[in-house]
Each structure stands twice: as C-alpha cells, then as structure tokens.
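Asker: No letters, just coordinates:
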C-alpha cells in the first residue's frame, strides 16, 4: 500500500491511468496536436512528479491528480505550448525555464549547438546571438567547461529567462543588445572563435501553428518579407567578431537553403561555406570559416 493512502486525507478514489491517458490522447489528437500520446504522457508524468519512463509502473491516479491532469490536457488542447504547461523545455542535456514572451527552443537547433560544441576548444570565446532562453549558449558552457560564452538578447522578457537559466554558469556573460545595431561587442572584435545564431527567420505572412502564432513572440519568429532581415546584419557582425579561422553557424528557414550560403559567400570574408540539413532532410543551418 502507498504510505500516503494510510493518511485519512489521502484516502481518495483512484482512477485507472490507462483509460485516462487514452481519453487525453483522443482529446489532443482531435485538437490537432502533433504528438498527442507523447504530450499526454509528459503531462501525466508532470502531475505525478515522476519521469515519463516510470509511467509504466503506475496503474492509477488519485482524484486530485486526475483533476489536474485533465485541466492541463484541456489547456494543451487549446494549443498552449506543452513547454509552457511543464514550465521547462528540454535541450540537449539541459532543462530550460520557459514561458510566455520567450521563444521555446526547438530540437532541431540542437544540431547547430552540437556543431559549435565540436568546434570550440578550451580557452575560446564563443558568442551566441539572438540567445533567447540561452539554449545554445548554456549548452556550450555546460559541455565545454573552459570557454567564455557571450549570450546576446534584446527582448526584456527573454532576458529575464536568459538570466534565470544562466544562473550558476559563471562562464556565460549575458549581454542586452540588438544584433542589427553597429558597435555591438566591439571589445570582442577579431577575438571570437565561434559565432552561433538562431535568429528570427520565418518570412512574414508564413502560416505557423497556434503554439507559435499565439505564444512565441513574433519578433523571435518572423524575419521580414524574405525572412533574412536579421540574418544579413548577423553575417556582417560575425565577420567582424571572428578571428581568422573562426567559424560561424546560422540557423535558417527551410526555404533559405540556397539564400543563406549565398549571403555568406557574397560577404567575401568567409570560406568553406557549407549547407547543413536537419534529421528530416530539410535545409536547417549554414556554416562558414572566417578567412
């Protein structure tokens, strides 16, 4: 017997978890949620305060747990982002604090972060532009302990999340700044080994899911008529910041598979321009080396 059930206040009716999960999966699927079973299981695990992998060991929910679970499922069915309901977003080895007003990091961006981690060496300076929650910057600091990382973000709300997530990472310097403005990080000119950036890049007017349209800040999603309004100045900024032989990696929309590599070549200060695809085969980010 569960020790909690011995207390009178905990002697509550239990509901089998299998039917509750099935009901939740059906509700989320009907609402158009892309991964209804995964989301239902993550919400159940969140309510039960256990890892998702331990759900197989649970056969029932108490009344209060079932009630909270159904409320969360209803909110997810209204297309509130799963990460907002959980309060965190997983990214590589991290759990990042997220919520309304900050862009939720996507799994595909882990590829860009991993590319940067493979390149960075002890003693290097790394700059993460358009840092948002700090997903890329903190992954670098977490997996390479002896580098200095500068995380640049302009949104006041995103900066709150960034500073919260960066607490405990002394190697990460949070910088409030606009990547499109000249003079940013002038003290690092010619000293940076790796510049990484996941900028707003969706072309204006592109249809996006409700989770994005209603909850991700538009300034972190849309990048002008062609989606390149931020990427163009980022390329120029990277060219200034990087030392000879330094590298830049920029995530982009899947319609930019040719455009971003072309912009890097046209700048004239980069070599080894390379286009990278994500795990689904879509164009995802471009990299280059500073000459």
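Answerer: Cool, the structure landed. Nothing here was measured: the structure is a model prediction, and the numbers come from that model. Residues are numbered from 1 along each chain as shown.
Asker: only C-alpha atoms for contact and neighbour calcs from this point on.
Answerer: Noted.
Asker: which strand of this structure spans the most residues?
Answerer: strand 242-251 (DSSP state E).
Asker: mind listing the helices for the stretch 151-291 of the chain?
Answerer: 156-166, 210-215, 231-241, 259-267 (DSSP state H, counting those that start in this stretch).
Asker: Structure two is appended below for comparative analysis:
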C-alpha cells in the first residue's frame, strides 16, 4: 500500500512560498491549486486530508510556476464569471472578479426589458466571451451578440461558446469585427436593449503586476495615453446601436472613470450617466442610458 502524505502542511508551505514571491493572495492560491490537482472544490479540501506522493508532486510543480507569477487561471485553465467557468490561457485576457459587478448590473437592468420579446444584448470586446456567455447562461431568453477582433482571443471565445452550448446554454452570436468601426453591428442599429463593454482601458504608462504585464495580451490591456482611445472610438457606435431608453455600461481603469463620464456627457446622446465603484471603493464602470 502506497504511503499517504498530510496535505495541509504542504499547502501552508506553498502559501509561504507564494507570499515570498509577491503573490497577493498566497493561501487562497495555494488552496485553489491543491483543489485543482485533486479535482474538488476548494471548500472540500478538508475532506481530503491525505494525498499520494504523485498528487503532492503535481501540486508542488504548479506552486513553483505560480511563484514565477504565472497567472493562477493559466495553471488551472479556467476563470469564473457569474455561474459559469470559462477556458482561458495564453492569448486571451483573463476575466477579473471586478467584472462580476458589470455582469450583475446587466442582469439587473435586463429585468426591466419588456417580456413580450427577447432582449437584445451586446458585449463589445468580449475576449474569452465571459460577459456574453454568463449573460446567455443567466438569461436564455436573451439574444446575445459578442464582438471580438483579435484572432487569438476569438479562438478562446469560440471554444467557450461551444462548451456552453454543449452544456445546454443558448448559443450566442459571435462577430469577428472591430468595435471601433463606424458600421460595427450595423444590422442591430437601434435594436439593442443592454450593451456592456470591457475594452482595453489601461493608460500606456501604467505599472502592472507580472501576471498582467507578462501574460495578458497587450492589445487587450492598453487604451492609449489616457486609456480611453478605444472607448472614444466606440461611443458613436454605442449610441447608434442602443434603442431609445436602452442602457449601457463600460468598465474602465480606476484612474479614468470621471474622464469616461465626461466623454459620454460631451457626446450628447446619453443621460443618467453614473459612475459605479467596485467593492474596494475604486471607480470601476460607468453606466448611462440612450435618450
């Protein structure tokens, strides 16, 4: 009979190693890696106090890579949004927990859309498909459209979309298109009820953590000197797409929310412009409705 090893001391040692490497949530990451290797939820680690030498070796291998500041999601292969998990890896932006607030905003505002027709939802700069697919999962009655230009990201989006359909979710419509093009989604002009966007919004001179700077694709991160170049180009198309009274929300860097709100105000087609903070109180997204 093979010997079994107590897991908790290994997790604690891994947390110390990750903390020394500068990882912000060392114990959580160590536990998530252990849960990934065991194929269980993190909350159920207590039910597996002993592991084999092979399991421990795989765990320690992943911890060593995490200590090199490789993103946790690249090691586990998944990231969460709403009630779904998405496949992620090199070549696509890893969805952030903060974007859950934008997702929750979309669901809350979808409740107000007339029930006699399918609400039309658009997700610009969809990346892995996180927002579009989470919305489609939560609202199978919605007609969800997602737009992405980057070819590497599109491969991940299609993979995730196929996985969601295989799991029984309503398909989304994926558009390989430039969100800054004047005619993007021209066929949806004046028909969109809810629009969300998580565009490249980081100012060019921002100092980033290694997980971001070295592993997220730069095209998905940076939005020019002030971080709003892509947003500026998107705003006219957003105004064109939204039906009267429809609502939109755009995620932004915590340094440029007021500038985004002012940009929408200058455009003249938006009302109820509201800045929303995240759970840490930092500016996170701006919402408005089409007059």
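Answerer: Structure's in. What do you need? Worth saying up front: this structure is predicted, and the values here are computed from it rather than measured.
Asker: After superposition, what's the TM-score here?
Answerer: The TM-score (TM-score structural alignment, normalised by the length of structure 1) is 0.95; 281 aligned residues with a CA RMSD of 1.0 Å.
Asker: From residue 82 of structure 2, how far off is the residue positioned nearest the centre of structure 2?
Answerer: Geometric centre of structure 2, nearest residue: residue 95, 2.6 Å, by CA atoms, centre = their mean. Going from residue 95 of structure 2 to residue 82 of structure 2 by CA to CA, to the nearest Å gives 11 Å.
Asker: repeat for residue 4 of structure 2
Answerer: As defined by CA to CA, residue 4 of structure 2 lies at a distance of 36 Å from residue 82 of structure 2.
Asker: Give me the more crowded residue out of these two.
Answerer: residue 82 (18 against 14; other CA atoms under 10 Å).
Asker: residue in structure 1 matching the more buried one?
Answerer: Applying TM-score structural alignment, one finds that residue 82 of structure 2 aligns to residue 92 in structure 1.
Asker: That match reaches residue 109, doesn't it?
Answerer: No. Using CA atoms under 8 Å, residue 92 of structure 1 makes no contact with residue 109, being 9.6 Å away.
Asker: Looking at the helices of the stretch 151-291 of structure 1, which one is packed in the most?
Answerer: Each of these was assessed for mean neighbour count using mean count of other CA atoms under 10 Å. The highest is helix 231-241, with a mean of 22.
Asker: who does it touch, helix- and strand-wise?
Answerer: In terms of contacts (3 or more CA pairs under 8 Å, 6 or more residues apart in numbering; DSSP states H and E), helix 231-241 of structure 1 is packed against strand 192-197, helix 259-267.
Asker: closest one to residue 243 of structure 1 among the ones you listed?
Answerer: In terms of CA to CA, the element of these nearest to residue 243 of structure 1 is strand 192-197, at 5.6 Å.
Asker: Tell me the counterpart residues of the closest one in structure 2, please.
Answerer: Going by TM-score structural alignment: strand 192-197 of structure 1 matches residues 192-197.
Asker: Relative to structure 1, what is the average displacement of that stretch?
Answerer: Overlaying structure 1 shows stretch 192-197 of structure 2 at a mean distance of 0.7 Å from the equivalent residues (mean CA distance after the TM-score superposition for structure 1).
Asker: picking up where we left off before, next, work out how far apart the match of residue 82 of structure 2 and residue 33 of structure 1 are.
Answerer: Residue 92 of structure 1 sits 23 Å away from residue 33 of structure 1, taking CA to CA as the criterion.
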